[in-house]
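K.L.:
Could you look at this predicted model? Sequence included:
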Amino acid sequence: MELVCPAGTPAALRAAVEAGAHAVYCGFADETNARNFPGLNFSREEMAAGIAHAHARGAKVLVAINTFPRAGAEPLWHAAVADAAAAGADAVILADIGLLAHTAERHPGLRRHLSVQAAAANPDAINLYAEAFGVKRVVLPRVLTVAEIAAINREIDVETEVFVFGGLCVMAEGRCSLSSYATGRSPNMNGVCSPASHVVYAEEGPDLFARLGGFTIHRTPKGAPAPYPTLCKGCFTSGPQTGHIFEDPVSLDATALIPALAKAGVRALKIEGRQRSRAYVAEVVRTFRAAVEAVAAGRPMPEGALARLSEGQARTTGAYAKTWR
């Protein structure tokens, strides 16, 4: 299986390639990609240089142009596709139907992958994207079980890519009404989920309050670990229950499920983390490359090597092997 690894900066791209990534995904430094944060992403010159560096070492580069264009601003997204093609990208990762149609018409030789932002989670939807826009691979949402993924693969004729480590989105991938409501910024249009510019920490009495867009997401005793106020991992009261209603503040780690995912027909394993450091990227990529090679060779996989890199040092297999509350 292909190991698809994150690169938020040119340094992270080089680290991922040197650590053994089969492919690296990254985006331009503007709102055309869903990790539009200050200090991240690539200029046009950096993208061309990064692609050349990866190709010289046998790795691919996939350019994420996976936000939804604003009405009247389509030329910005069209230019991103053209620039990715000119730089020699191996594929573009797209979500918007209009942008998929534009790319298929204007750049027919450029390989098209369907972003997880499109939230295509059944054979009918995936086959439509393949037939109408020539999509060759779909990144599946993180809300499917392994059995559901296997069933989907039996009814489609395109590659599937799944997340195996990093941040865990429990919503319909990028369509988070909670984050949009709290901050006024859409994750799949502005490229920002729970943006740092809307985060405030404040000490009130014996507790530390973490707020997002004016909403209290966590309240912890002073001196205790305070998680980042991501809405889906916040503490809420629902009926008689108070706690993490949607999901605990943990990281996805599906290392142990790699053999099952391979049997289910998954073609590529994706690591989340374009906001992470190059040291983090290198360590995660090395570990997963060893795991993928072990599976291919029929050897036992290394386990637990990434525990300290998980959010709150806690891990979950997400929907792959559990039922929702």
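P.N.:
The structure has been received and is ready for your questions. Residues are numbered from 1 along each chain as shown.
K.L.:
switch to C-alpha atoms for all contacts and neighbour counts from now on
P.N.:
Will do.
K.L.:
Would you map the strands across the stretch 1-150 of the chain?
P.N.:
Assignment of strands within the stretch 1-150 of the chain using DSSP state E, counting those that start in this stretch yields the ranges 2-6, 23-26, 60-65, 91-94, 112-114, 137-139.
K.L.:
So which elements touch the first one?
P.N.:
Right, the one you point to is strand 2-6. For strand 2-6, the helices and strands in contact under the criterion 3 or more Cα pairs under 8 Å, 6 or more residues apart in numbering; DSSP states H and E are helix 10-19, strand 23-26, strand 268-271, helix 278-297.
K.L.:
Could you dump these into TSV and include mean neighbour count and distance to Glu303?
P.N.:
Below are those laid out as TSV (neighbours: other Cα atoms under 10 Å; distance: least, Cα to Cα, whole Å):
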stretch	mean neighbour count	distance to Glu303
helix 10-19	22	18
strand 23-26	26	23
strand 268-271	22	16
helix 278-297	18	9
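K.L.:
for the ones you listed, which one sits closest to Pro195?
P.N.:
Pro195 lies closest, by Cα to Cα, to one member of the helices and strands packed on strand 2-6: strand 23-26, at 19.0 Å.
K.L.:
Tell me which other helices or strands that closest one touches.
P.N.:
Here strand 23-26 is seen to pack against strand 2-6, helix 10-19, strand 60-65 when contacts are counted using 3+ Cα pairs under 8 Å, 6+ apart.
K.L.:
dropping in the other structure now:
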Amino acid sequence: MELVCPAGNLPALKTAIDAGADAVYAGFRDQTNARAFPGLNVDEAELREGIAYAHARGRRVYLALNTYPDSARLATWHAAVDRAAQAGCDAIIAAEPAVLDYAARTHPTLARHLSVQGSATTAPALSWMHERFGISRAVLPRVLSIQQVERLCERSPVPLEVFAFGSLCIMVEGRCQLSSYVTGASPNRHGVCSPAKFVRWDEEPDGGRTVRLNGVLIDRFAEGEPAGYPTVCKGRFDVGGEVFHALEEPTSLNTLELLPRLARAGVAALKIEGRQRGAAYVRTVASTWRAAIDRLARDGGDWAAQPAWQQALAAHAEGHQTTLGPYHRAWH
């Protein structure tokens, strides 16, 4: 299984490669990708440098072009495809049919991966994308159980990539409306949940902090309480007089214990979420998963998740908690 790691900037890209990633994924500094935070991503020169660094070590670089342009801005996404091809990217990761179509017609030798934002969760959807746009891989949304992943691996016309570790999205990716409901800026069109210009932190007299998104109170943290980047889905709200994480608690997906089962199912690639995270996160998570994958290849049926691996991953998990999320549930 290919280990695909995040590269929010050039140092993170090199760190991921050095830590054992088979491939990294990055984005340009614009709204063509779904992590368009200020100060994040790469320019063309950095992308070329990163590709040269990866290729010299036998690794690959994928470019995320996974947001949805409107018709007035489609030329920007087309230009990004051109830039990816000219820079020597090994593949683009896209969701919008118009972007995939342009890439297939204009740069047929540039591999096309269907983004998780494409929300393809059935064999017919994957077949249509393969037949129409020639995708060579699809990234599955984080809403499927392990049994559903196994069935899709049996029926999919293309290799499948699944999220293995990182922040969870409770929505069917590509269809979330929460951020745009509060801010008017859709993450699928503007490249980020909770755009930074709408976020406001305030210190409270008791030493705590509050965070608001476009004036809407999202959460209140006690003094010394860890606080992640604020998104509506992971905020705390007053529901019937009780304040709690009404939609989702801050926690990270961790499928390490499922690694043998994912391998048996035929999963082609394991994706680590976290382009918004720093090099320390990338180094720890990539090296841990590299060790686990290599040990599985060596030990086979005798493989077991090591406590040290789980401890390392938990230390970098959101809210210092991990979960199997929808991979494991009582109903199917």
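P.N.:
Looks like it arrived, so ask away. Since the structure is predicted, the reported quantities are computational estimates derived from the model, not experimental observations.
K.L.:
What's the TM-score once they're superposed?
P.N.:
TM-score for the superposed pair, counting by TM-score structural alignment, normalised by the length of structure 1: 0.94. Supporting figures: 324 aligned residues with a Cα RMSD of 1.7 Å.
K.L.:
and the helices and strands packed on strand 23-26 of structure 1 as TSV, adding distance to Arg44 of structure 1?
P.N.:
Below are those laid out as TSV (distance: least, Cα to Cα, whole Å):
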stretch	distance to Arg44 of structure 1
strand 2-6	18
helix 10-19	11
strand 60-65	11
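K.L.:
Mind checking these for the one nearest to Arg142 of structure 1?
P.N.:
Distance to Arg142 of structure 1, taken as Cα to Cα, is lowest for strand 2-6 among these, at 15.7 Å.
K.L.:
so the closest one matches what in structure 2?
P.N.:
In the comparison with structure 2, strand 2-6 of structure 1 aligns to the range 2-6 (TM-score structural alignment).
K.L.:
The matching stretch vs structure 1, mean deviation?
P.N.:
Superposing on structure 1 places stretch 2-6 of structure 2 at an average distance of 0.3 Å from its equivalents, by mean Cα distance after the TM-score superposition for structure 1.
K.L.:
so how far is that stretch from its chain's centroid?
P.N.:
The chain centre lies 10 Å from the centre of stretch 2-6 of structure 2; the measure is Cα atoms, centre = their mean, to the nearest Å.
K.L.:
now swap in stretch 163-177 of structure 2 and tell me
P.N.:
8 Å.
K.L.:
What lies in contact with it?
P.N.:
For stretch 163-177 of structure 2, the surrounding residues in contact (Cα atoms under 8 Å, 6 or more residues apart in numbering) are 116-119, 139-143, 186-188, 233, 248, 251-256, 270-274, 317-318, 325.
K.L.:
Over to stretch 133-141 of structure 2?
P.N.:
Among residues not part of stretch 133-141 of structure 2, those counted as contacts by Cα under 8 Å, 6+ apart are 97, 100-101, 104, 111-117, 119-121, 126, 129-130, 158-163, 172-173.
K.L.:
could you redo the last one with a cut-off of 7 Å?
P.N.:
Stretch 133-141 of structure 2 is touched from outside by 100-101, 104, 111-116, 119-121, 129, 158-162, 172-173, with contacts defined as Cα atoms under 7 Å, 6 or more residues apart in numbering.
K.L.:
on that earlier part again, adding distance to Ala71 of structure 1, write the strands of the stretch 1-150 of structure 1 out as a markdown table.
P.N.:
Converted to a markdown table, the strands of the stretch 1-150 of structure 1 look like this (distance: least, Cα to Cα, whole Å):
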| stretch | distance to Ala71 of structure 1 |
| --- | --- |
| strand 2-6 | 29 |
| strand 23-26 | 24 |
| strand 60-65 | 16 |
| strand 91-94 | 17 |
| strand 112-114 | 21 |
| strand 137-139 | 25 |
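K.L.:
residues contacting Arg200 of structure 2?
P.N.:
Contacts for Arg200 of structure 2 were tallied using Cα under 7 Å, 6+ apart; they are 211-213.
K.L.:
how about 8 Å then?
P.N.:
Each residue near Arg200 of structure 2 by Cα under 8 Å, 6+ apart is listed here: 211-215.
K.L.:
Turn the helices and strands packed on strand 2-6 of structure 1 into TSV, columns for distance to Glu148 of structure 1.
P.N.:
TSV is the format used below for those (distance: least, Cα to Cα, whole Å):
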stretch	distance to Glu148 of structure 1
helix 10-19	30
strand 23-26	25
strand 268-271	16
helix 278-297	21
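K.L.:
Could you say which one of the ones you listed comes nearest to Ala147 of structure 1?
P.N.:
The closest of those to Ala147 of structure 1 is strand 268-271. By Cα to Cα, the value is 16.4 Å.
K.L.:
now for that closest one, which elements pack on it?
P.N.:
Here strand 268-271 of structure 1 touches strand 2-6, strand 159-166, going by 3+ Cα pairs under 8 Å, 6+ apart.
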